[in-house]
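**Q** need the 3D shape of this:
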Amino acid sequence: MVAEPVVGAPDAVADLHERAARIRDGMGGAAKVAALAAAGRLTARQRIDGLLDDGTFDEIGTFAHSARPEDAASTPGDGKIGGFGRVDGRPVTVVADDITVKRASTSAVGARKMRRLFETAVRDGLPFVFFGETGGARIPDMMGSAGFGAIGPLLYPSGRARSVPMATVIVGESFGASSFLAGVSDLVVQVRGSALAVSSPKVIEVATGERITMEELGGVDVHARTTGQIDLVAEDEQQSWDQVRRFLSYLPSNAQQPPPVLPAVAPEDLGPLTSLVPAERRRAYDARRLVRGIVDAGSLMELQPQFARSLVTGLARIGGHPVGVLASQPLHQAGVLAPQTCDKATRLILLCDAFGLPLVFLHDTPGFVIGRQAEHQRLIAKAMLLQQAVLMAGVPRLSVIVRKSFGLADHVMSGLGTGADLLVAWPGAEISFMDPLAAANVLTPDGAGPAAERVDAGTVGAVTYDTGPYPAAAGMHLDEVIDPERTREVLLCAIERYRLRPFASGADRPLARWPLAW
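**A** I've put the predicted structure just below:
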């Protein structure tokens, strides 16, 4: 019988380093690591090192393995690699699925490691970053009531409040737990070529007979354009690391801290703001240029750019202060709001409210989309959800009515009567219950020809004479009518003024405990 090395003795320390090196270098087997390299793919450890500042990864759970004796030798780390490190000097927690160990399938020990890291991140106030690529649950471990009972509560932090920023990067074929984690994350990045779904095409075919490709089921275009379940597409893994780093730079490490302030940067020189917005309210323009003309140069990080495109949402800085931006986008559907737009807006509001970022609304919307499809997509429920989020937000709400703001769309964009902390309008803005032309048509008997040709000038005049900003300003429904070229100055003054308020942590705000998906 060979004696175990004495604790602390040189041979015990050497044994420790030899064991750790074997696990960290060999992972699930040299052949599997080599196969990933041959396919131009990265290992879980390479992803972690790519995200973190050089040499800062401090691993826990190195010596974990499957609880099943027959799998102990073949499951180093048990499919999950994680620990702590730094991103731009700030401490973070990071976990990555290890595809070389049983397809990174979720088992009791691997899930326990992930849960341990997440709970530590919340307790210590550290952002949590996850790289997802798993085939789902490990069937032998999950089957039976005892196995299911052991793994189920450890799978994902579905009941979490937004106490620390959580980012998920989908790097490969992701089913089950890694997809569920994406569903409760503040940022979801999907690398092109990966797939994000609850079940794999094989499981779907067995269960339903439906045949579907991985790309059709959960590729980046599906989620970026149709479902809205991801915030950003990364063309490669390097870009995904950059996106996560940039996202975290706008946010505090946790909801107990105020957001970080950087040195101010002047906005892009795009000419006068009035040159970016046509006076004719039916002419389209790109709202992103207007936003870029207001915020610090290079600071706009648009989120969900291909989803619900009639609203631009994202993070930016004004005078170095991070803010959330919601801007009507006349370039798409004239800037109308729709059920999907409401989901997009609500998601950003919840994020900003949890982590203390002021919200900036730029209005140029004719109202909500109407028709059978919108109603069948639960327009009422989505609009009311968004309105509740706006009214319950505890962070400053700063609204600028740029060109037009009609009906309920004005209210859900933090407009008249919503208690906005700042509500101003450009001098040519139109504000009313509905578009004056539409209102005139409602008042005009049916006739031949397009609606615009049926109404007479007198009827239009009767419903448009008081839609300008001055009647609202006269009754103190607006704080001020401003020179458009002062828009940035007015917003920055408000942001700096509201920073003097006593800071309310995210845990004290109602939206911090709203569901993370709906």
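
**Q** contacts and neighbour counts: CA atoms only from here.
**A** Noted.

**Q** can you map out the helices along the stretch 51-200 of the chain?
**A** Secondary structure of the stretch 51-200 of the chain (DSSP state H, counting those that start in this stretch): helices at 108-124, 139-142, 144-151, 177-183.

**Q** and for the stretch 351-500 of the chain?
**A** Using DSSP H, counting those that start in this stretch, the helices of the stretch 351-500 of the chain run over 372-376, 379-392, 407-412, 436-443, 451-454, 457-464, 469-474, 487-498.

**Q** ok now do the closest residue to Asp58 other than its chain neighbours, which residues does it touch?
**A** The shortest distance from Asp58 to any residue that is not its chain neighbour, by Cα to Cα, 6 or more residues apart in numbering, is 5.1 Å, and that residue is Phe84. Contact analysis of Phe84 by Cα atoms under 8 Å, 6 or more residues apart in numbering lists Thr56, Phe57, Asp58, Glu59, Pro91, Val92, Thr93, Val94.

**Q** need these in CSV with neighbour count and distance to Arg211, can you?
**A** Putting the contacts of Phe84 into CSV (neighbours: other Cα atoms under 10 Å; distance: Cα to Cα, whole Å) gives the following:
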residue, neighbour count, distance to Arg211
Thr56, 14, 45
Phe57, 20, 42
Asp58, 12, 43
Glu59, 14, 41
Pro91, 20, 44
Val92, 23, 41
Thr93, 27, 38
Val94, 30, 35
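
**Q** which one of these sits closest to Gly319?
**A** Proximity of the contacts of Phe84 to Gly319 was ranked by Cα to Cα; the top entry is Pro91 with 25.5 Å.

**Q** quick one: the closest one and Gly125 touch, right?
**A** No - contact status for Pro91 versus Gly125: not in contact, 9.3 Å apart, counting by Cα atoms under 8 Å.

**Q** nearest to Met301, out of the helices of the stretch 351-500 of the chain?
**A** Evaluated with Cα to Cα, those place helix 487-498 nearest to Met301, the distance being 17.6 Å.

**Q** distance from that closest one to the middle of the chain?
**A** Mean C-alpha position of helix 487-498 versus that of the full chain (Cα atoms, centre = their mean, to the nearest Å) differs by 25 Å.

**Q** from the contact counts, what lies against it?
**A** In terms of contact count using 3 or more Cα pairs under 8 Å, 6 or more residues apart in numbering; DSSP states H and E, helix 487-498 is assigned the packing partners strand 311-318, strand 397-406.

**Q** to check against the first, give me the structure of this:
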Amino acid sequence: MRPDLKEVIERHRYILDENRPEAVEKRKTKNQRTARANVADFFDGGDYIEYGALAVAAQRGRRPIEELIKRTPADGLIAGLGKVNGDLFPPEKSRCMVLAYDYTVLAGTQGFFNHKKMDRMLKLAYEQKIPLVLFAEGGGGRPGDVDATGVMIAGLDLSTFYSFARLSGRVPLIGAVSGPCFAGNAALLGCCDVIIAAKNANIGMGGPVMIEGGGLGTFRPEEIGPIDVQTKNGVVDIEVADDVEMVAVTRKYLSYFQGRVSNWEAGDQTALRKLIPENRRRVYDVRAVIRALADKESFLEIRPKFGTGIVTGLIRIEGRPFGVIANDCRYMGGAIEAEGADKAVRLIKLCDTHGLPILSLIDTPGFMVGPEIEKRAQVRHVCRMFVVGSHVTVPYFSVVLRRGYGLGAMAMAAGGFHESMFTVAWPTGEFGAMGLEGAVKAGFRRELEAISDPQERQAFYEQMVAQLYERGRAMNMASYLEIDAVIDPAETRKWLIKGLDSVP
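**A** As a prediction, this is how the structure comes out:
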């Protein structure tokens, strides 16, 4: 072998996990894989090309080069191009870029050369419109890169964060993290469309050193932004068990933005006829409705612990990807609160940006009202549903499962029942300008107050509710053309596919 080629091969061996047994073993003790193992698992067959593999930390002024080559391979950032889900999609759809911080190298911190490497890759991703996945574990900025002190003071003029953020809306931008993710690493993670995090993740805009340096106390990394906090506040979109599931879910999430799959299976659609209780006061599991309606194993829920009155996620119908939003009547009767509205808006914008049609499953008494909810800026938050809905450009389909009341139901239907590609109801659908019970109490207050006998008053109240219910039944609504149709629940998939096929 030629000496020059031998030198190249020998140098590249330093970046391989097989030649870094101590680092690999340390990860195993934490029930984590190395960054390289995750990247190899993410790309089809572990096959990818790596940019900037020969970089080392900018610390030649304080450490021997031999030590840097051994201890700081790739300067702690793996940058690769390869295929993902290539068995399902053609090359132009399966191409993907990965940027993975390597925690075994200086705690996954952001150094001078890995910033330079990332800037190079972000430029490529932007120009070539390549979907990007960021494995974000790491501690933020690295103060020990002394080689850079001669060319910069604070380094705040770098373009990494700008370049990363401008990819949002241009390509799918996916963040995944296992372990600690603080400061600059968290800043990049927070720019992603979705954050997929393992149970051991800790995410914060500042790590222990920064917090203590700011005089804010002393904390262990595990105390800062743990997974139970970040799932409930909506920072983390999808929680997974470990590195293995993190990579698998990341591949699955990406697939919805890669296109249609040819192999799919649907369940017995007649089961949908029984999922909404005949007793209109009984609750049900809307996730069961989504799973029954979607292709089998295709429902990927997003932010399940945040804004719990609304369910959001991604599904497939006959192999075609859809975004889905749905009211959950088990939480506050399905009333829309500020957090749920934010959750719905984010899903709608994600789908609209990347060309996914949207399915809205409606069962709501409307927007939540009252003094307490207004303390959470309810007006501003829920009205974003109207603003965003009015700008949707992808096909939007509204299906009323049961209650379609007031402004909340209109917001779920992109702003109004005639703003969707279609608005249909199942036979259980019921409608009104506001909840029936509230409408009777407000509209017939004088009549109710005039009845002194409690039993007679209750009977009158129930009679008025029944009349309004009959008037607002789905069949009656459709006869006045306020909705487009009342359909057999088993025909919902047919309506969605016919509707989708009818758009240019």
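
**Q** TM-score for these two?
**A** Scored against TM-score structural alignment, normalised by the length of the second structure, the superposed chains reach a TM-score of 0.88; 481 aligned residues with a Cα RMSD of 2.7 Å.

**Q** circling back: distance to Ser249 of the first structure for the helices and strands packed on helix 487-498 of the first structure - can I get that in a markdown table?
**A** Rendered in a markdown table, the data for those read as follows (distance: least, Cα to Cα, whole Å):
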| stretch | distance to Ser249 of the first structure |
| --- | --- |
| strand 311-318 | 10 |
| strand 397-406 | 21 |
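
**Q** about what we covered before: now the helices of the stretch 51-200 of the first structure as JSON lines including distance to Arg309 of the first structure and mean neighbour count?
**A** Shown next, in JSON lines, are these (distance: least, Cα to Cα, whole Å; neighbours: other Cα atoms under 10 Å):
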{"stretch": "helix 108-124", "distance to Arg309 of the first structure": "34", "mean neighbour count": "21"}
{"stretch": "helix 139-142", "distance to Arg309 of the first structure": "41", "mean neighbour count": "16"}
{"stretch": "helix 144-151", "distance to Arg309 of the first structure": "40", "mean neighbour count": "14"}
{"stretch": "helix 177-183", "distance to Arg309 of the first structure": "21", "mean neighbour count": "23"}
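
**Q** distance to Met476 of the first structure added to those helices, as a markdown table?
**A** Supplementary listing: the helices of the stretch 51-200 of the first structure in a markdown table, determined by distance: least, Cα to Cα, whole Å:
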| stretch | distance to Met476 of the first structure |
| --- | --- |
| helix 108-124 | 44 |
| helix 139-142 | 62 |
| helix 144-151 | 58 |
| helix 177-183 | 42 |
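
**Q** re earlier: of all the helices of the stretch 351-500 of the first structure, which lies closest to Ser74 of the first structure?
**A** Comparing those under Cα to Cα, the one sitting nearest is helix 379-392, at 48.4 Å.

**Q** for the closest one, which positions count as buried?
**A** Of all the residues in helix 379-392 of the first structure, those buried under the rule 16 or more other Cα atoms under 10 Å are Leu379, Lys382, Ala383, Leu385, Leu386, Gln387, Ala389, Val390.

**Q** quick check: the farthest pair among those?
**A** Longest distance between any two of those is 16.5 Å, between Leu379 and Val390; criterion Cα to Cα.

**Q** tell me the secondary structure for the residue lying closest to Cys351 of the second structure once chain neighbours are set aside?
**A** Nearest-residue entry for Cys351 of the second structure: Gly323, 6.2 Å, with adjacent residues in sequence omitted and distances by Cα to Cα, 6+ apart. Following DSSP: H, G, I helix; E, B strand; the rest coil, we place Gly323 of the second structure in the strand state.

**Q** in contact with Gly323 of the second structure, which residues are there?
**A** For Gly323 of the second structure, the contacting residues are Thr312, Gly313, Leu314, Ile315, Leu347, Ile348, Cys351, Leu356, Pro357, Ile358, Leu359, by Cα under 8 Å, 6+ apart.

**Q** same deal with Asn38 of the second structure?
**A** For Asn38 of the second structure, the contacting residues are Asp243, Val244, Val247, by Cα under 8 Å, 6+ apart.

**Q** that one is in what secondary structure piece?
**A** Here Asn38 of the second structure sits within helix 35-42, counting by DSSP states H and E.

**Q** how close does the aligned residue in the second structure for Val191 of the first structure sit to Gly76 of the second structure?
**A** Under the alignment (TM-score structural alignment), Val191 of the first structure pairs with Ala198 of the second structure. With distances taken as Cα to Cα, to the nearest Å, Ala198 of the second structure is found 21 Å from Gly76 of the second structure.

**Q** over to Glu223 of the second structure?
**A** Distance, Glu223 of the second structure to Gly76 of the second structure, by Cα to Cα: 25 Å.

**Q** looking at the two, which one has more neighbours?
**A** When neighbours are counted by other Cα atoms under 10 Å, Glu223 of the second structure and Gly76 differ, and Gly76 comes out ahead with 29 against 12.

**Q** correct me, but the more buried one touches Leu99?
**A** No - the pair Gly76 of the second structure and Leu99 does not pass the contact test of Cα under 8 Å, sitting 10.3 Å apart.

**Q** what's the residue nearest to Asp58 of the first structure aligned with over in the second structure?
**A** When the second structure is aligned by TM-score structural alignment, the residue opposite Phe84 of the first structure is Leu81.

**Q** do Leu181 of the first structure as well
**A** Counting by TM-score structural alignment, which is the criterion used here, Leu181 of the first structure corresponds to Leu188 in the second structure.
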